[in-house]
Structures are given as structure tokens and as C-alpha cells.
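Undergrad: no sequence for this one, just the structure:
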């Protein structure tokens, strides 16, 4: 369920690895590898990996952090 704020949908507090892969234009596998390698800031909650929206934005602003193509 999405929260509604002022008649609009609120931004999620976290992203999934799949959502981050789409936003970065990389494969799902490369996104998961980047999470496992610590390149993309993520936390594991149970069996799921989540990426904080704030941490992702800060990480993305640092241009040298983008995953390297193998």
C-alpha cells in the first residue's frame, strides 16, 4: 500500500534492487553484484535487500560510485 500525501503518492523510503537496476540502466544481476560488493549502499532485512532513498541519492551524487561494467 502506498501512502498518500496531499492527494499525491508519497515517495517510498526504500527502493528494491530491481528498482535501482532500472533507474541506473543496468542488469538485475549487475545491481545485485554491486549490492553484494558494497558498491551500492544497501541493507538486508530478512531475505530482502533494500536501498534507502536518501542513501541512494547521496551515493548517486558522488559520480565515482557508479557500478563498473565487467
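TA: Arrived safely, thanks for sending. Quantities reported herein were computed from a predicted structural model and do not represent experimental measurements.
Undergrad: alpha carbons only for contacts and neighbour counts from here, please
TA: OK.
Undergrad: which residues are in contact with the lengthiest strand in the chain?
TA: When the chain is parsed with DSSP state E, its longest strand is strand 48-52. With CA atoms under 8 Å, 6 or more residues apart in numbering as the test, strand 48-52 has contacts from 13-17, 41-44.
Undergrad: buried set for that strand?
TA: 49-52 (16 or more other CA atoms under 10 Å).
Undergrad: for residue 8, see how far away residue 42 is.
TA: Residue 42 is 27 Å from residue 8, where distance means CA to CA, to the nearest Å.
Undergrad: tell me which of those two has more neighbours.
TA: A side-by-side neighbour count of residue 42 and residue 8, using other CA atoms under 10 Å, places residue 42 first with 21 against 9.
Undergrad: before we go on, here's another structure to hold up against the first:
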């Protein structure tokens, strides 16, 4: 696992574009499209979409969500 991915997963949440770029190799627009389809798990806080890294780790098979 590279350093950028480890740093991303060490925080409680991450931005949709960062997750799309680092984890899936997607552009900003493709990242938001994937989040809209549910391919990238998100939570919404007002108009802001964030990716809970615990859900992302579970989806990637790195650890289970407690």
C-alpha cells in the first residue's frame, strides 16, 4: 500500500475526488459520478459529500466496519 493511500485511510473521512483519484484512478467528475451511483460510499453533510474511510476500508476488504 502506498503512502498516499495510507494517509487517506488514516483519517475518519476523505473527499470524494481524493478517494476517486487515489483508490480508483478517477478524475474529479468521474469520482462524483461514481459516488452518485453508490460505487464510492458517501455521507452527506448539508451539501458536502464525504467518504467515511471505515466504510471504504470495508469495501476494499482491508478491515471490517465495527
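TA: Arrived safely. As the structure is a computational prediction, the values presented were derived from the model and not from experiment.
Undergrad: helices - which of the contacts of strand 48-52 of structure 1 land there?
TA: residue 17 (DSSP state H).
Undergrad: show me which of the contacts of strand 48-52 of structure 1 are buried.
TA: Neighbour-count burial (16+ other CA under 10 Å) is assigned, among those, to 14-15, 17, 41-42.
Undergrad: residues near residue 4 of structure 2, how many?
TA: Count around residue 4 of structure 2 with other CA under 10 Å applied: 11.
Undergrad: brain fart, residue 38 of structure 2
TA: Per other CA under 10 Å, the neighbour tally for residue 38 of structure 2 reads 10.
Undergrad: mean deviation of the longest strand of structure 1 from structure 2?
TA: After superposition onto structure 2, strand 48-52 of structure 1 sits on average 0.5 Å from its aligned residues (mean CA distance after the TM-score superposition for structure 1).
Undergrad: pull up the aligned stretch in structure 2 for that strand.
TA: Strand 48-52 of structure 1 lines up with residues 48-52 of structure 2 when matched by TM-score structural alignment.
Undergrad: gap between the matching stretch and the chain center?
TA: When C-alpha coordinates are averaged (CA atoms, centre = their mean, to the nearest Å), stretch 48-52 of structure 2 and its chain have centres 8 Å apart.
Undergrad: again with stretch 24-41 of structure 1
TA: 9 Å.
Undergrad: part of a strand, is residue 21 of structure 1?
TA: No. Using DSSP: H, G, I helix; E, B strand; the rest coil, the assignment for residue 21 of structure 1 is helix, not a strand.
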